[in-house]
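Engineer: Just need the structure, nothing else, for what follows:
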Amino acid sequence: MTPPVRWLLMAGHVPASGLLGGIVRYTVELAHALERRDDVELHLLASPAAAETLAGIVGGQERVVRLPAVPGGTVPALERWALAQRLGDRFDVVHGTKHLLPRGVAAHTVLTVHDMLLLDRPEDFAAPKRALLRGPYRASLRQARTLVCVSAATRDRLAAWEPRAAARAAVVPLATSTRLREATPVPVGALDGRPFGLVVGDGSPRKNVPVVTAAWARVVRQHPDAVLVHVGPPEWGAAAYGPDHPALLASGNLLQLTGVDDGTLRWCYEHAAVVLAPSLAEGFGLPAAEALDLGAPLVTSHDPALCEVSGDRAEHLAADDVQGWADAVLRHLAPRGQSAAPARATPLRTWDDVAADTVRAVRGDGLGT
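Structural biologist: Okay, the predicted model is just below:
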């Protein structure tokens, strides 16, 4: 019998709670799915604060590699330049889940490519991150033996920046969070009896929230009780909400929810008249997949990743067409029977599928040869 692959998943960015969106959610969901596999012996790289939480995934502290207690801003440098010596030859696979791989590590290296925004849209990131991370990110892309891209759109952007890397890249789409799908819906009292549209994501400029708020200002002229709900994490950088945002907030036609639990998010998806995804650039567009998996009508921009995720199950509009977005919302605010979400034609993708495709990509790139 072939022994399981000793797989180190780099999770140093996961907080003590184990909870956040984006790459944190990806890392935790993938960890659970890899741990369920008989052909993988999963180990996790963790910060001291999160070591106990992550040990619960892998069944004990002996499967956790602890980072030293250092300031958070120095962790990427530690992971890139000093980690390989600590790891030695203990692992068959070392898998970076957030931009970086240890330089010189003695293992089959895997890097998940969530997007190329650090290179495509550097203005969206703080100057220190631009200065300190872009070079190591590109070096890690070149180093990785297997690159796991979350969408074909992201693989295309990878190929534009690193043409030689494309041959080592596999597309492994994401899945709706298990926690979200299994959460008990938690109603939002402020929305009781009111029709609402939903935007999920942060307020960074690439999310294009100003177009939706401008469209909503036109919607409320015909539907004074309609609410735009914006669910997102705390602001982490530059934010843009548009000139209509303050008035909508003051009138009660806009509700911002920050740091909501999965139950609340599920309820919002399941009760929204429409979910709006107007982003200018995405690596995958998980809110679009979540909306469709939970049965919500969806409108997205023409961003390639969003179109890839949603296909013909969503309406697609130009990102700057304010009146087009307003018209789409008004159609969905009509009686539900006129705007039902299309039925799912394919089985729901799960995180076990994501793990299986990831392992398949690594083995296909010569693990063990």
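Engineer: okay, CA-based contacts and neighbour counts for the rest of this
Structural biologist: OK.
Engineer: residue contacts, Glu235?
Structural biologist: Asp202, Gly203, Ser204 (Cα atoms under 8 Å, 6 or more residues apart in numbering).
Engineer: any idea which element it lies in?
Structural biologist: Using DSSP states H and E, Glu235 falls within no helix or strand.
Engineer: quick one: it from His99, how far?
Structural biologist: 21 Å (Cα to Cα, to the nearest Å).
Engineer: And for Pro173?
Structural biologist: For Pro173, the distance to His99 - Cα to Cα - is 17 Å.
Engineer: still on that earlier bit, selecting buried members of the contacts of Glu235 in PyMOL, what would you type?
Structural biologist: Here is the PyMOL selection string for the buried members of those, based on 16 or more other Cα atoms under 10 Å:
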select buried, resi 202+203+204
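Engineer: can you put the contacts of Glu235 in TSV and add distance to Ala160?
Structural biologist: Output for these, formatted as TSV (distance: Cα to Cα, whole Å):
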residue	distance to Ala160
Asp202	26
Gly203	27
Ser204	24
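Engineer: Sequence B follows; please return its structure for comparison with A:
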Amino acid sequence: MTGAGDAVATVCIDCRYIGPRPSGIAEVVRGLVDHLPGLAPDLRFLLLRHPAHPGSLSDAPNVAEQVVAHPANGPATMWWLPRVADLTGVDLFHATFNTMPAGLAMPCVVTIHDIMRLTNPGWCRTGLRGAVEQGFYGHGLRRAIRSADAIAAISGATASAVAAFHPPAAARTAVTLSGVSARFRPGITEPARLAALGLTPGRPFVLTVGQDAPYKNHPGVMRAFAIAFGADPRIDLVIVQRRGRGSGALDRLARDLGIAGRVRFLPAVDTDALVMLYQAACVLLHPSFAEGFGNPVAEAMACGCPVVTSDTSAMPEVAGGAALLADPHDSASIADRLLAVMRDPALAAGMRAAGLVRVQSLQWRDFALANLAIYRRVLARGPARYFGQRFSRDHSVNVRT
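Structural biologist: Sure thing, here's the model as predicted:
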């Protein structure tokens, strides 16, 4: 164990979000897997792997992997992970997706992406399933905020939200700013590839990327587009979205706004297609009510696409002055920003250049280094101190925020 002479510490990272479906959290975990083994050759890493992942996650010599059949977001992970995964010899556990498993016999670092389910549950999934998810994820988030040995917040905005929700957690929270993959880069779009997605090559479009969830503000996207371009039939709106319960309402809104014939919904696409869409778009519109980080903002900038996004939460932090910001609740303000980009080629060119500079500061290697610094601080405390702290925290059942 850590602190016993020259023994090598083992860090377990839950990597099960790297699976068959792309997601922002999977990108974050990939940033750890790709860089940590090389940055810390003095540590061993145990990676918990999704059973559908093809092959190993890493070929580094200080990495071992273990397939865990149970889903990342399921009861087994939340309440009895040590029973379904062999954590023998693990000195530090890294829970990478907001919630902290119960019953861990070692220190735990939790990556918190956002805490909307605690602060603004109405922005997340609604209905019966939303209520179930609210109880489930809210439970795991509260445990993480209350009991994790360290919290890795993917943005300063998330760190501030955690501190506001539960002030004692601030001392255990560090910012590990997310990055953007080198796969997102400028390029020339092939017309045939756009046509294969059902788009008209050469026809200008505004792009929006995000899941079907209230916080993504897709009705606001449509209203702003209609204000800006309702009278200009030359411009389309392309929304890349895993369609869900709200999809019918968006279809009706498009008809009511008179833009139904110019709204193109695309299902979740692979990374190559997403890069192509960023490269081809005139502007990315991302007016979320809140984001833990906001991957599309960074991805679009990395592809040389101008960005219009919200003036709140993590989005100004991620944009770093390279985007135009608007109040996400003010469709007219969003429309003004869209028109500014579309009507002023010099402004758009300047935004493209500024975005490419900004993303140079959003490197996954730096993200991994920030997490490694957290690991070393927690490991340096030693097991004796840790177990005393764990006992007192796990039995503080009356903690409220």
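Engineer: quick one, longest helix in structure 2?
Structural biologist: Secondary structure assigned by DSSP state H gives helix 127-147 as the longest helix of structure 2.
Engineer: what's the following helix or strand after it?
Structural biologist: Using DSSP H and E, the helix or strand that directly follows helix 127-147 of structure 2 along the chain is strand 150-153.
Engineer: now the angle between helix 127-147 and the helix or strand just after that next one, please.
Structural biologist: Downstream of strand 150-153 of structure 2, the first helix or strand assigned by DSSP H and E is helix 156-165. In terms of direction (axes from the mean of the first three to the mean of the last three Cα atoms, to 10 degrees), helix 156-165 of structure 2 departs from helix 127-147 by 80 degrees.
Engineer: tell me, helix 156-165 of structure 2 lands on which residues of structure 1?
Structural biologist: Across structure 1, the stretch matching helix 156-165 of structure 2 (TM-score structural alignment) is residues 152-161.
Engineer: now stretch 23-32 of structure 2
Structural biologist: Counting by TM-score structural alignment, stretch 23-32 of structure 2 corresponds to 21-30 in structure 1.
Engineer: show me where the stretch 151-300 of structure 1 has helices.
Structural biologist: 152-161, 178-182, 209-222, 245-251, 262-271, 286-293 (DSSP state H, counting those that start in this stretch).
Engineer: and Trp81 of structure 1, which of those is closest to it?
Structural biologist: Minimum separation from Trp81 of structure 1 across the helices of the stretch 151-300 of structure 1 (Cα to Cα) falls at helix 152-161, 23.1 Å.
Engineer: Now do the closest one: distance to the chain's middle.
Structural biologist: For helix 152-161 of structure 1, the gap between its own C-alpha mean and the chain's C-alpha mean amounts to 17 Å (Cα atoms, centre = their mean, to the nearest Å).
Engineer: again, but for stretch 270-285 of structure 1
Structural biologist: 12 Å.
Engineer: who are the neighbours in contact with the residue of structure 1 most remote from its centre?
Structural biologist: In structure 1, counting by Cα atoms, centre = their mean, Met1 sits farthest out from the average C-alpha position, at 36.3 Å. By Cα under 8 Å, 6+ apart, the contact set of Met1 of structure 1 is empty.
Engineer: Quick one: end-to-end length of stretch 298-311 of structure 2, please.
Structural biologist: One end of stretch 298-311 of structure 2 sits 15 Å from the other (Cα to Cα).
Engineer: Find me the equivalent region of that stretch in structure 1.
Structural biologist: By TM-score structural alignment, stretch 298-311 of structure 2 lines up with residues 289-302 in structure 1.
Engineer: Contacts for the matching stretch next, please.
Structural biologist: By Cα under 8 Å, 6+ apart, the list of residues contacting stretch 289-302 of structure 1 reads 175-176, 181, 266, 269-280, 288, 306-307, 309-310, 313-319, 328, 332, 339-342, 344, 348.
Engineer: 6 Å - rerun?
Structural biologist: With contact meaning Cα atoms under 6 Å, 6 or more residues apart in numbering, stretch 289-302 of structure 1 is reached by 176, 269-270, 274-278, 314-319, 341.
Engineer: check which helix or strand covers Val341 of structure 2.
Structural biologist: Per DSSP H and E: helix 331-343 holds Val341 of structure 2.
Engineer: For that helix, name the packing helices and strands.
Structural biologist: helix 218-229 (3 or more Cα pairs under 6 Å, 6 or more residues apart in numbering; DSSP states H and E).
Engineer: counterpart of the helix it packs on in structure 1, which residues?
Structural biologist: Mapping helix 218-229 of structure 2 onto structure 1 (TM-score structural alignment) gives residues 209-220.
Engineer: tell me the average deviation of the matching stretch from structure 2 after fitting.
Structural biologist: Superposed on structure 2, stretch 209-220 of structure 1 shows a mean distance of 1.7 Å to its aligned residues (mean Cα distance after the TM-score superposition for structure 1).
Engineer: Please compute how far that stretch lies from its chain's middle.
Structural biologist: The answer for stretch 209-220 of structure 1 is 25 Å, by Cα atoms, centre = their mean.
Engineer: neighbours around the equivalent of Pro195 of structure 1 over in structure 2, how many?
Structural biologist: When structure 2 is aligned by TM-score structural alignment, Pro195 of structure 1 is paired with Pro204. For Pro204 of structure 2, the count of nearby residues is 17 (other Cα atoms under 10 Å).
Engineer: how near is Pro204 of structure 2 to Asp251 of structure 2?
Structural biologist: From Pro204 of structure 2 to Asp251 of structure 2 the distance is 21 Å (Cα to Cα).
Engineer: residues in contact with the aligned partner of Leu255 of structure 1 in structure 2?
Structural biologist: Taking TM-score structural alignment, the alignment pairs Leu255 of structure 1 with Arg264 from structure 2. Counting by Cα under 6 Å, 6+ apart, Arg264 of structure 2 touches Val238.
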